[in-house]
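1. Okay, here's the prediction I keep looking at, along with the sequence it came from:
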Amino acid sequence: MIKKRYILLLLIVLMVVFGSVIAYTKPVLPFIQLPGEVWPGTEGLLPQFLFNGTGITNTFASTLLAWLVILLLIVLVRGRSRTADEVPTGFYNFFEMIIEGAYNFAQNIAGPKVKEFFPYFMSFILIILLSNWMGLIPGYDSIGLWENKPHFVGLEAAREFEAERIAAGESFTEEEVHHVEEEAAAALDAANEWGLRDGLFLIRNSNAVEGAPIETDSHGRAVGRNIEAADWTIVPFFRPASTDLNMTLAFALIAMVMVQYYGFKHLGFGYLNKFFPFLEKGWGQKVAKDPIKAIDPAVGLLELVSEISKIISFSFRLLGNMFAGMVLLFVMAYILSVANLAFFGLELFVGVIQAIVFGLLTLIFMSSATEGHHAEEEHH
């Protein structure tokens, strides 16, 4: 135990020295952006109607990787479940305990309908949890490809210009197309010429307080300690999928579509009475007996708006928490890398909580959608 303790202390000291003292081993402050970064060189490889020709993003790659791990987990666990062992051991025993505990928890909320809802509840938890935790693997979101920043900015400007012209119903002239091609070729030539030789130096010198004086080399290129001075950045191969709105929005849409599906499945078209109470048979007589029910259409409209707003809250709750956590780890690693020992534990906990909250809210919404308006009134 004593030897292990000294080894741990030595590793912490080395982390402080190499992460905060020695300049050339300090973590690099990355080029942080909200959308998923496109792998350089993959523009136009994927179908235009799916990815708008932008290329493969690192968040899309992370989603595929997470699903591959889930499928591998299914194969391993399913294979073990067919053995003749009466008492399971090892990882299968741990996984079975987790699934059984989650099922009992879901049964307390959904009751006998848990068999219908549990696959969605557990699937959301597993895929979101795995996506969140994979981002904590060292090197997961810091190893990647070089990208020339001016070229990246030029591509973004060209896309915006093209979108504006198309939206206005205008077409490009041959001269304009030729000019855009020349600009792109010049940017790529510069990237190929200076990338391998000066990329590391320019990137490392981008780790500085914005506004510091800018230095230039013999070729007139900026190399000063200024964030905007670097010509190159690193696009990670992977980035936590839940830090991309496309992924969180897709899960939110799936969750809420299934909520409406189960509402219609269990209540039929009577499910619409929740939003449009005047469609209910005999609603006029109920209003005559109890005039307060005249406000039910307004309440139903609020319920309808609430159903739509759940998609927004689902999406941005998960996105905001995970993206903020990623930025926090980057910034703390740049300021004092050893501090991330504490923040890694925090993000580990946040990843679990966000996965459970998403699955739990989906389960609650599915359960409440099948109860019906009359059941709520009788309950009250």
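-> Noted; the coordinates are in hand.
2. use CA for all of it now, contacts and neighbours both
-> Will do.
3. quick one: the helices in the chain?
-> 2-16, 48-51, 58-81, 90-110, 114-134, 149-167, 174-204, 245-267, 283-289, 296-335, 340-369, 373-379 (DSSP state H).
4. if we compare those helices, which one ends up closest to residue 236?
-> For the helices of the chain, proximity to residue 236 was assessed by CA to CA; helix 58-81 is nearest, at 6.7 Å.
5. quick one: buried residues of the closest one?
-> 58, 59, 60, 61, 62, 63, 65, 66, 67, 70, 77 (16 or more other CA atoms under 10 Å).
6. try it against this one:
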Amino acid sequence: MTHPFLLLEWLAHKLHLESLIENPDSLKAVIYTWLVMLVLIAIAFLASRAIKVVPTGTQNFMEVVVGGIENLIDETMGPKGKTYFPLIATFALFILVSNLVGLVPGFYPPTANLNTNFALALTVFAMTHIIGFKEHGLSYLKHFMGPILVLAPLMFIIEIIGHLARPLSLSLRLFGNMYGHEIVLMIFFALVPFLLPVPMMLMGVLVACIQTFVFSLLAMIYIAGALEEAH
């Protein structure tokens, strides 16, 4: 389905640079990913340029957001989770802003592209096992053996399949929800450009927040599992 209006395509047409958008889906995801990164950098700069003891404005808002993420990490991962706060917070903030960008007319959410989500999911997958081996050494392999030695070969195969399915489930869950919501918005905007899409956009804010929470929570659970001792 063709998006009714995208700022990127409009600018390319005005500047006679149509050749740059021959593969629009991949290019849109990359460009809007960079846009999200610039937004996050700008917010970080505004929040930290004049730090006050009694926070106001952007600093106050970001302290609430960061504090909420930190509390969730403490509740989900325990004391060891604080070490991985930068990783989890980066996932949460990037995914949230990426999801919300799609609600701005003329903009495309990077998370509506499977490549973006799969890259995020592969990062979670890789970091989970890197952290596991860092924490336990070769003993981390016991996580894949199960509690009964006789069943270790069978459990190893089952565990490997389960772990390999994680990136697929993480990426498809986020992609399916964001792409589906993008299609719904496109249909409503095409049929009724005014008023009617507003409730859908409000629902989009809820969907964006829920999907961010689900992805971040699953990432925390996977990493917490790698930190635990094998039984």
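-> Here it is on my side, so go on. As the structure is a prediction and not an experimental result, all values here were calculated from the model.
7. The counterpart of residue 100 of the first structure in the second structure - how many residues pack around it?
-> Under the alignment (TM-score structural alignment), residue 100 of the first structure maps onto residue 67 of the second structure. By other CA atoms under 10 Å, the residues close to residue 67 of the second structure number 12.
8. roughly how far apart are residue 67 of the second structure and residue 182 of the second structure?
-> Distance of residue 67 of the second structure to residue 182 of the second structure, computed by CA to CA, to the nearest Å: 30 Å.
9. wait, what's in contact with the alignment partner in the second structure of residue 91 of the first structure?
-> Applying TM-score structural alignment, one finds that residue 91 of the first structure aligns to residue 58 in the second structure. By CA atoms under 8 Å, 6 or more residues apart in numbering, the contact set of residue 58 of the second structure is 43, 46, 47.
10. tally of neighbours for residue 171 of the second structure?
-> 22.
11. can you check residue 197 of the first structure too?
-> 10.
12. same thing with the one 5 residues further on?
-> Using other CA under 10 Å, residue 202 of the first structure is surrounded by 23 other residues.
13. distance of it from residue 350 of the first structure?
-> For residue 202 of the first structure, the distance to residue 350 of the first structure - CA to CA - is 35 Å.
14. Residue 10 of the first structure now?
-> 28 Å.
15. Also residue 267 of the first structure?
-> Separation of residue 267 of the first structure from residue 350 of the first structure (CA to CA): 36 Å.
16. mind listing what the residue most central in space within the second structure touches?
-> Of all residues in the second structure, the one closest to the mean position by CA atoms, centre = their mean is residue 95, 3.4 Å from it. By CA under 8 Å, 6+ apart, the contact list for residue 95 of the second structure reads 111, 212.
17. what residue of the first structure matches up with it?
-> So, by TM-score structural alignment, residue 95 of the second structure is matched to residue 128.
18. got a list of contacts for stretch 356-376 of the first structure?
-> Under CA under 8 Å, 6+ apart, the answer for stretch 356-376 of the first structure is 106, 109-110, 113, 117-118, 120-122, 124-125, 255-256, 258-260, 262-264, 266-267, 271, 273-274, 314, 318.
19. filter these to the buried ones?
-> By 16+ other CA under 10 Å, the contacts of stretch 356-376 of the first structure give 106, 110, 117-118, 120-122, 124-125, 255-256, 258-260, 262-264, 267, 271, 273-274, 314, 318 as buried.
20. Contacts only, for residue 153 of the second structure.
-> Counted by CA under 8 Å, 6+ apart, residue 153 of the second structure has contacts residue 145.
21. That one -> the first structure?
-> With TM-score structural alignment as the criterion, residue 153 of the second structure matches residue 297.
22. now do residue 177 of the second structure
-> Match for residue 177 of the second structure (TM-score structural alignment): residue 321.
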